[in-house]
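Novice: take a look and give me a structure for this.
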Amino acid sequence: MMKPVILLAALLLLAPQVSAQTFPQTTGRIVSVGGAVTEIVAKLGLGDRLVAVDSTSLHPPEMRALPQVGYMRALSAEGVAALHPDLVLLSDNAGPPAAIEQMRGLGIPLKLIPDRPTPDGVADKIRAVGAALGRQGEAETMSRETTDRLAAVSRVVEKAAGRPRVLFLMGLGGGAPVAAGRNTAADAMIRLAGGINAIDGYDGYKPASGEAILDAAPDVLLLPTEAVDAAGGRDAVLALPQFAGTPAASSGRLVVMDTLYLLGFGPRLPDAVADLARSLHPELAQDLANDAAPRPGGLL
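Specialist: Modelled structure (predicted):
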């Protein structure tokens, strides 16, 4: 079997020497890395040009049938090169950096797409994908529609009487659950939906002890679908000892959402915020249905 170093050298010799800024915009084979990036490509009507995606690209469902290049933060330059892409769209959270530099060295046309978990960040993401694919007009329309719908949801959320404390846990695992602190996509979603992040003592995602969870006093637990399924379902999660004594466990308030839908910050953001807001503020459900007109999806 050819060794990776030899394979990489061979691919370098065979690859077309194309600048990362001179990729074809309207034709060719596209590899998309980043769930929201892939959603935007599909919504622009170019899903049929995708020859592979990463493991976070799960929507729309037909994307799951495409070949995968692995997890977005653990890419292989050789694996991507073997697909002979005309363009690779990469969330700027993708990596590792060495793999991205290898792709550039192989002459693979790359476009890094900005990925910030903010409303403006979603608009920028949509426009960046549209520009890379020569679909600026369609992307601008999508961006405006997304921004307008999110503004409508926000106007309803502003009517909420209170702000529940919400604890997002990325996973339960065999040890301490991993909780979302400040400056995370989960933190941003909780705030957009009219909640308060119950964890405010650190940035990023970190394991949280039972004592820390109790001190956080969450009114609502927010978990990804796969974490709840792995734990045995809603009742099993609420019965876990680390949640004993929290207001959320006492009242049975557990919200379960698809990870990409909740944290992807793509074109479905207004729907995700509306769905989470309905769970945090049941009294707003009718207003959200009438004024914000969210399209359900991802909330279980």
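Novice: could you use CA atoms for every contact and neighbour count after this?
Specialist: Fine.
Novice: closest to the centroid, which residue in the chain?
Specialist: residue 264 (2.0 Å; Cα atoms, centre = their mean).
Novice: find the nearest non-adjacent residue to it, please.
Specialist: Once flanking residues are discounted, residue 264 sits nearest to residue 36: 5.5 Å by Cα to Cα, 6 or more residues apart in numbering.
Novice: ok, now residue 35?
Specialist: residue 57 (3.9 Å).
Novice: show me the contacts for that neighbour.
Specialist: 33-36, 38-39, 63-64 (Cα atoms under 8 Å, 6 or more residues apart in numbering).
Novice: to compare against the first, here's another:
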Amino acid sequence: MCASASAAGLHITDDRGVTVRFVAPPQRIVTLLPSLAETVCALGQCQRLVGVDRYTNWPAEIAHLPRLGGGLDPSVEAVLALRPDVVLLAQSARVIPQLEGLGLNVLALEPRTHADVLRVLEQVATLLGQHPQAGRAVWRQIDADVATVAQTLPPRTRRARVYYEADSGPYAAGPPSFIGETLTRLGVNNIVPPKLGPFPRLNPEFVVRADPDIIMVGLHNAAEMAQRPGWSALRAVREQRRCVFNAAETDVLMRAGPRLAEGARIMARCLTEKAP
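Specialist: Have a look, this model is predicted:
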């Protein structure tokens, strides 16, 4: 989607295909998706944030901001009370028509892939009154950092077959997802075929048959995993080749935003420690 600026102001076309025009760059910004708050801050403009969703917890300098509820269903009254120039949120947020009906500027920007992270950086840079090049510069550093992480991995990790559980269900991170893209950059093999999509719900028997070398899972979902029929016999479980990420690590790994390289480092540590 496009973003442009001119003497007459600027306009941003969001993920819905809706174009929003601004006379001047917004100075009071509400974000209802953690990756969008992180994007604003990565572009050096944390001070413009006046409110965020309850899950936004980075960087530390915005810890004092009002929490406005969940990103999909926030407190409309609390958002309105902050008098934002724009509300940045996910395309899936149910509250969009209500916010627009109250006269607020709304932009739905939901990065889901590495390419989306670059695109959203460019769009938010334009929104902030910067040149899109500012967003591209942030992306180039992210991309270079991911490449550096990949180069540090020992050769034995290249043979590893990985299962990344994104949520109970189980839902996996497939190759088309931003997590899957990072795994590919790190040179490992995802047991989930690309045709199943970014975050497919799997039959647990699929994972038993695939018998991955390494399992990656968040702490919240790890306990349930052991109760599934046949999973105790998985090599990754028997040989303790399972990485259980804590809440802070999971936050980084599950957000398609400026901390992609940090996510790559977390996965690289797992691969280095657990690869056969």
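Novice: coming back round to it: the residue nearest to residue 264 of the first structure: which element?
Specialist: Element membership of residue 36 of the first structure [criterion: DSSP states H and E] is helix 35-43.
Novice: mean deviation of the next helix or strand after that helix from the second structure?
Specialist: As assigned by DSSP H and E, the chain's next helix or strand after helix 35-43 of the first structure is strand 50-53. Aligned to the second structure and superposed, strand 50-53 of the first structure gives a mean residue distance of 1.4 Å (mean Cα distance after the TM-score superposition for the first structure).
Novice: now for strand 50-53 of the first structure, which elements pack on it?
Specialist: Counting by 3 or more Cα pairs under 8 Å, 6 or more residues apart in numbering; DSSP states H and E, the packing neighbours recorded for strand 50-53 of the first structure are strand 30-33.
Novice: all helices for the stretch 201-300 of the first structure, in order.
Specialist: Assigned by DSSP state H, counting those that start in this stretch, the stretch 201-300 of the first structure shows helices spanning 210-216, 225-231, 234-238, 247-251, 259-263, 269-280, 285-287.
Novice: for the first structure, what spans make up the strands?
Specialist: 30-33, 50-53, 87-91, 110-113, 165-171, 178-180, 196-197, 205-207, 220-224, 254-257 (DSSP state E).
Novice: which outside residues touch the third one?
Specialist: So the one you mean is strand 87-91 of the first structure. By Cα under 8 Å, 6+ apart, the list of residues contacting strand 87-91 of the first structure reads 23-24, 28-34, 37, 108-115, 129.
Novice: try it again at 7 Å.
Specialist: Strand 87-91 of the first structure is contacted by residues 23, 29-34, 37, 108-115 when judged by Cα atoms under 7 Å, 6 or more residues apart in numbering.
Novice: farthest-apart pair in those, please.
Specialist: Of all pairs drawn from the contacts of strand 87-91 of the first structure, the greatest distance, 22.5 Å, lies between 29 and 115 (Cα to Cα).
Novice: count of neighbours near the aligned partner of residue 188 of the second structure in the first structure?
Specialist: When the first structure is aligned by TM-score structural alignment, residue 188 of the second structure is paired with residue 195. Residue 195 of the first structure sits with 25 neighbouring residues when counted by other Cα atoms under 10 Å.
Novice: same question for residue 154 of the first structure.
Specialist: Residue 154 of the first structure: 20 surrounding residues under other Cα under 10 Å.
Novice: could you check how far the nearest residue to it once chain neighbours are set aside is from residue 120 of the first structure?
Specialist: Among residues not flanking residue 154 of the first structure along the chain, residue 192 sits closest, at 7.1 Å (Cα to Cα, 6+ apart). Distance from residue 192 of the first structure to residue 120 of the first structure, counting by Cα to Cα, to the nearest Å: 13 Å.
Novice: those two: which has the busier surroundings?
Specialist: Under the criterion of other Cα under 10 Å, the comparison of residue 192 of the first structure against residue 120 puts residue 192 first, with 23 against 11.
Novice: does the more buried one touch residue 272 like I think?
Specialist: No. The criterion here is Cα atoms under 7 Å, and residue 192 of the first structure misses it with residue 272 at 9.9 Å.
Novice: how close does the match of residue 188 of the second structure get to residue 48 of the first structure?
Specialist: Residue 195 of the first structure is 39 Å from residue 48 of the first structure, by Cα to Cα.
Novice: residue 65 of the first structure too?
Specialist: From residue 65 of the first structure to residue 48 of the first structure the distance is 12 Å (Cα to Cα).
Novice: residue 267 of the first structure now?
Specialist: On the measure of Cα to Cα, residue 267 of the first structure and residue 48 of the first structure end up 19 Å apart.
Novice: neighbour count: the two, which is higher?
Specialist: residue 267 (23 against 11).
Novice: mind checking how far residue 98 of the second structure is from residue 31 of the second structure?
Specialist: For residue 98 of the second structure, the distance to residue 31 of the second structure - Cα to Cα - is 16 Å.
Novice: do the same with residue 161 of the second structure
Specialist: In terms of Cα to Cα, residue 161 of the second structure sits 37 Å off from residue 31 of the second structure.
Novice: what sits against residue 280 of the first structure?
Specialist: residue 164.
Novice: residue in the second structure paired with it?
Specialist: Under TM-score structural alignment, residue 280 of the first structure pairs with residue 271 in the second structure.
Novice: coming back round to it: between residue 161 and residue 31 of the second structure, who's got more neighbours?
Specialist: It is residue 31, of residue 161 of the second structure and residue 31, that has more neighbours when counted by other Cα under 10 Å, with 27 against 19.
Novice: and stretch 56-66 of the first structure, what's buried?
Specialist: Going by neighbour count (16 or more other Cα atoms under 10 Å), the buried part of stretch 56-66 of the first structure is 56-59, 63-64.
Novice: got the angle between the top helix by length along the second structure and helix 34-42?
Specialist: Secondary structure of the second structure per DSSP state H: the longest helix is helix 132-152. Orientation check (axes from the mean of the first three to the mean of the last three Cα atoms, to 10 degrees): helix 132-152 of the second structure against helix 34-42 gives 110 degrees.
Novice: helix 132-152 of the second structure - contacts with which helices or strands?
Specialist: Judged by 3 or more Cα pairs under 7 Å, 6 or more residues apart in numbering; DSSP states H and E, helix 132-152 of the second structure is in contact with helix 114-127, helix 260-274.
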